[in-house]
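A.B. asks: for reference, the sequence and a predicted model appear below.
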Amino acid sequence: MFPIRDHNPSQSRPVVTIALILANVAIFLLTLPLDEAGARLWTELALYPAAVAQGELLWGLLTHMFLHAGLLHLAGNMLFLWIFGDNLEDQFGRLGFLLFYLACGLAAAAAQIAAESDPGVPMVGASGAIAGVMGGYLLLFPRARVDVLVIVVVLVRVVTLPAWLMLGVWFVLQLASGYAMAGVGPGVAYWAHAGGFAAGVALTLARFLWLGGPGYWRRTHGQPPHPPSQFAPSRIPPVRRP
């Protein structure tokens, strides 16, 4: 299932969220392996757990968050950031959100390094940092509505789910996949996703308590503290694959 939008409008222009998306796209274009220079730049900016453990190539802890292994990898991550990032930026402010995002990315990297059976495998992608954004979103807006594109074998349909269900299922899948794929070899950094998500929840806790903790949930009923976006019913009909 793929989220396509939420019903939680931001109250200000999400400058940092937009800037992060543009930075990721720009670096992706710079590192396209169309020539030796682009491939070398991609290689040098990746995160190498073995090197970090030796105190080398430490810049990879930050630069890996802006690298992607392909267009679909980039597009999926940026879609998640666009949907969930603006509301966290509203809550933390621009500088606060940037620091939050980078801290979640560092926590995600630490989780993957701790769990990685092959420390020589490079790690790239913004998904750990974005998972932190999703964790913070879950804590503050558990009942915000999210429109999700669901593909089940032969059916394609858009459904609206509460954030706690969509994000909770996503987190459980990361944990289950991390255990299932342990020792299999290079692949998706599931533990980075789980670690980033947990860090996002932890780093948002202070903001949640400042807003009133459980009292904030009672006041807002777990929904956005402002009127939700209203969208016309989806025109995407159920599609049966041939």
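C.D. replies: Looks like it arrived, so ask away.
A.B. asks: okay, CA-based contacts and neighbour counts for the rest of this
C.D. replies: OK.
A.B. asks: can you pull out the strands in the chain?
C.D. replies: Ranges of strands in the chain, per DSSP state E, are 2-6, 145-152, 155-162, 239-240.
A.B. asks: of these, give the one that comes closest to A194.
C.D. replies: strand 2-6 (17.8 Å; Cα to Cα).
A.B. asks: show me what that closest one is packed against.
C.D. replies: When contacts are defined as 3 or more Cα pairs under 8 Å, 6 or more residues apart in numbering; DSSP states H and E, strand 2-6 sits against helix 71-92, strand 145-152.
A.B. asks: another structure for you, compare them:
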Amino acid sequence: MFLPVGDTPNPRNYTPWVNWAIIAANVAVYLLISLPLTAKGIQPRDPLLQEYLQYLAPLARSWAELRQMLSQLTAYDLFVFAHGYKPGAPQLGDLFFSLFLHGGFWHLFGNMLFLWIYGDNAEHRLGRIGYLLTYLVSGVVATLFFSMFAGRSMLPLVGASGAISGVLGLYFLLFPRNQVKVFVMLFPFFMNVVLLPARWVLGVYLVIDNLLPFLAGSQSSVAYGAHIGGFLAGLGIAWVGEHFAWKWPWTDQYKDLGRRPQAKDTVIDAEVLAPPLADLREAIAQQNPNQAFQVLQQVGREELSQLSPTECAILADWLEQAGYSIAATRLLRGCLGQRANASNLADAYLALGLLRLKQGQPTAAYQHLLNVFDYNPSPETAERARQALAQIDVYRRK
């Protein structure tokens, strides 16, 4: 048995109220609605039963099988049929309400366990409102993605799995260096908690548990399509959020950094630098941020790509101090993407990690600070990364 029980690192002194509220809402719906209705029988004269039978009858292979189905029906089955999302009869209210209905205790338990493990980091990174909106949007996208392959089916879809898959997609992109605590029980040989890379665990969830069965056309009560759709939605939201540093883009004067139009036939020669870039480099060398800002908007993307990672790190620090965090983030991410073979990438990763730390995002900083040591950092850079990592609470299995 392999059971995820936690993750590391987590934000220090942070209470994920929205995540807890979502968990509480799901549990409350189960205790107050699902559980009582599950113990309640059906009323033969219920008009909803007649409608349900029109859907149920074609699924039975014999009269005896239909009678057996009817004998196992509960009031909750009819409630799910009425309020679960049905691709063949879509309703806006069902689209959202179905996210809080579950097929049973273990369905609820598995979903809430995953939300408890991964949701706190996601909420801390996105903010409370942003996290709630992302959760709901992911759930809606997951349901609609499922509907694309369900045709006119009247089989109701219920559960928070699609929305939670969106959280997992976010986590996959935003926290690649995190580790998941997994309780492994191979009785009687091995019982212990092991740490596994988060992307391994989430990769198994996406590919082995969902994508392969989906492609194979597996007949199951599990909505693989919803899980895949939610995961893709989370990935997309994370990519857009990182691109804008999780801030409204119009709040940053330098949001279009590096987008100065270039002549189509112009070729940038590393040995013949355009005057704006030469001025920018001179300002960096002279430690003059005001002069750098004066010429910054005149520098195009191709010219910015000529900056070394160390120059990017210095300029990004100035931008962050001046309140232009979107520009600082874009500059560093662009530098890391365009200068993949540079010898001093460790400086850029350190700058991005320290930037995240200044923004109060230690778990996001952790991802970049660990990358520092993969790029042969100088002793000074390595020491600064170690000092920053020491500020982050990390669970270590001894």
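C.D. replies: Received, thanks. Just so it is clear, the model here is predicted, and its values are computed rather than measured.
A.B. asks: hmm, back to that, need the strands of the first structure in JSON lines with mean neighbour count and distance to W191 of the first structure, can you?
C.D. replies: JSON lines is the format used below for these (neighbours: other Cα atoms under 10 Å; distance: least, Cα to Cα, whole Å):
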{"stretch": "strand 2-6", "mean neighbour count": "18", "distance to W191 of the first structure": "20"}
{"stretch": "strand 145-152", "mean neighbour count": "18", "distance to W191 of the first structure": "24"}
{"stretch": "strand 155-162", "mean neighbour count": "17", "distance to W191 of the first structure": "24"}
{"stretch": "strand 239-240", "mean neighbour count": "11", "distance to W191 of the first structure": "34"}
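A.B. asks: of those, give the one that comes closest to L98 of the first structure.
C.D. replies: So among the strands of the first structure, strand 2-6 is nearest, using Cα to Cα, at 21.1 Å.
A.B. asks: that closest one vs the second structure - mean distance after superposition?
C.D. replies: Superposing on the second structure places strand 2-6 of the first structure at an average distance of 1.0 Å from its equivalents, by mean Cα distance after the TM-score superposition for the first structure.
A.B. asks: and the angle for that strand with strand 155-162?
C.D. replies: Angle, strand 2-6 of the first structure to strand 155-162, by axes from the mean of the first three to the mean of the last three Cα atoms, to 10 degrees: 50 degrees.
A.B. asks: strand 2-6 of the first structure corresponds to what range in the second structure?
C.D. replies: Using TM-score structural alignment, the residues of the second structure aligned to strand 2-6 of the first structure are 3-7.
A.B. asks: which residue lies nearest the spatial centre of the second structure?
C.D. replies: L170 (0.7 Å; Cα atoms, centre = their mean).
A.B. asks: ok, now how distant is the corresponding residue of the first structure for that one from A39 of the first structure?
C.D. replies: Correspondence of L170 of the second structure to the first structure, assessed by TM-score structural alignment: G136. Counting by Cα to Cα, to the nearest Å, the separation of G136 of the first structure from A39 of the first structure is 34 Å.
A.B. asks: R143 of the first structure too?
C.D. replies: From R143 of the first structure over to A39 of the first structure (counting by Cα to Cα), the distance is 43 Å.
A.B. asks: swap in L29 of the first structure?
C.D. replies: Distance from L29 of the first structure to A39 of the first structure, by Cα to Cα: 11 Å.
A.B. asks: repeat for F171 of the first structure
C.D. replies: In terms of Cα to Cα, F171 of the first structure sits 32 Å off from A39 of the first structure.
A.B. asks: of these two, which one has the most company?
C.D. replies: Higher neighbour count among F171 of the first structure and A39: F171, with 21 against 14, using other Cα atoms under 10 Å.
A.B. asks: check the offset of the match of strand 2-6 of the first structure from the chain's centre.
C.D. replies: 17 Å (Cα atoms, centre = their mean, to the nearest Å).
A.B. asks: hmm, who's touching that stretch?
C.D. replies: Stretch 3-7 of the second structure is contacted from outside by 113-114, 117-118, 178-184, using Cα atoms under 8 Å, 6 or more residues apart in numbering.
A.B. asks: can you do 10 Å?
C.D. replies: 110, 113-114, 116-118, 120-121, 178-185, 193-198, 201, 394-395 (Cα atoms under 10 Å, 6 or more residues apart in numbering).
A.B. asks: ok, A69 of the first structure - how many residues close by?
C.D. replies: Around A69 of the first structure there are 14 residues (other Cα under 10 Å).
A.B. asks: again with K86 of the second structure
C.D. replies: K86 of the second structure has 25 nearby residues by other Cα under 10 Å.
A.B. asks: can you check the one 10 residues further on too?
C.D. replies: By the criterion of other Cα under 10 Å, F96 of the second structure has 20 neighbours.
A.B. asks: that one pairs with which position in the first structure?
C.D. replies: So, by TM-score structural alignment, F96 of the second structure is matched to L62.
A.B. asks: from L22 of the first structure, how far out is its match?
C.D. replies: L62 of the first structure is 16 Å from L22 of the first structure, by Cα to Cα.
A.B. asks: over to F208 of the first structure?
C.D. replies: 29 Å.
A.B. asks: who's more crowded, these two?
C.D. replies: F208 (20 against 13).
A.B. asks: what lines up with the more buried one in the second structure?
C.D. replies: Per TM-score structural alignment, F208 of the first structure is aligned with E242.
A.B. asks: show me the contacts for that match.
C.D. replies: 126, 173-174, 326, 329-330, 333.
A.B. asks: got TSV for these, with neighbour count and distance to P9 of the second structure too?
C.D. replies: Below are these laid out as TSV (neighbours: other Cα atoms under 10 Å; distance: Cα to Cα, whole Å):
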residue	neighbour count	distance to P9 of the second structure
L126	21	16
L173	17	15
L174	21	13
I326	27	25
T329	24	22
R330	21	25
R333	18	23
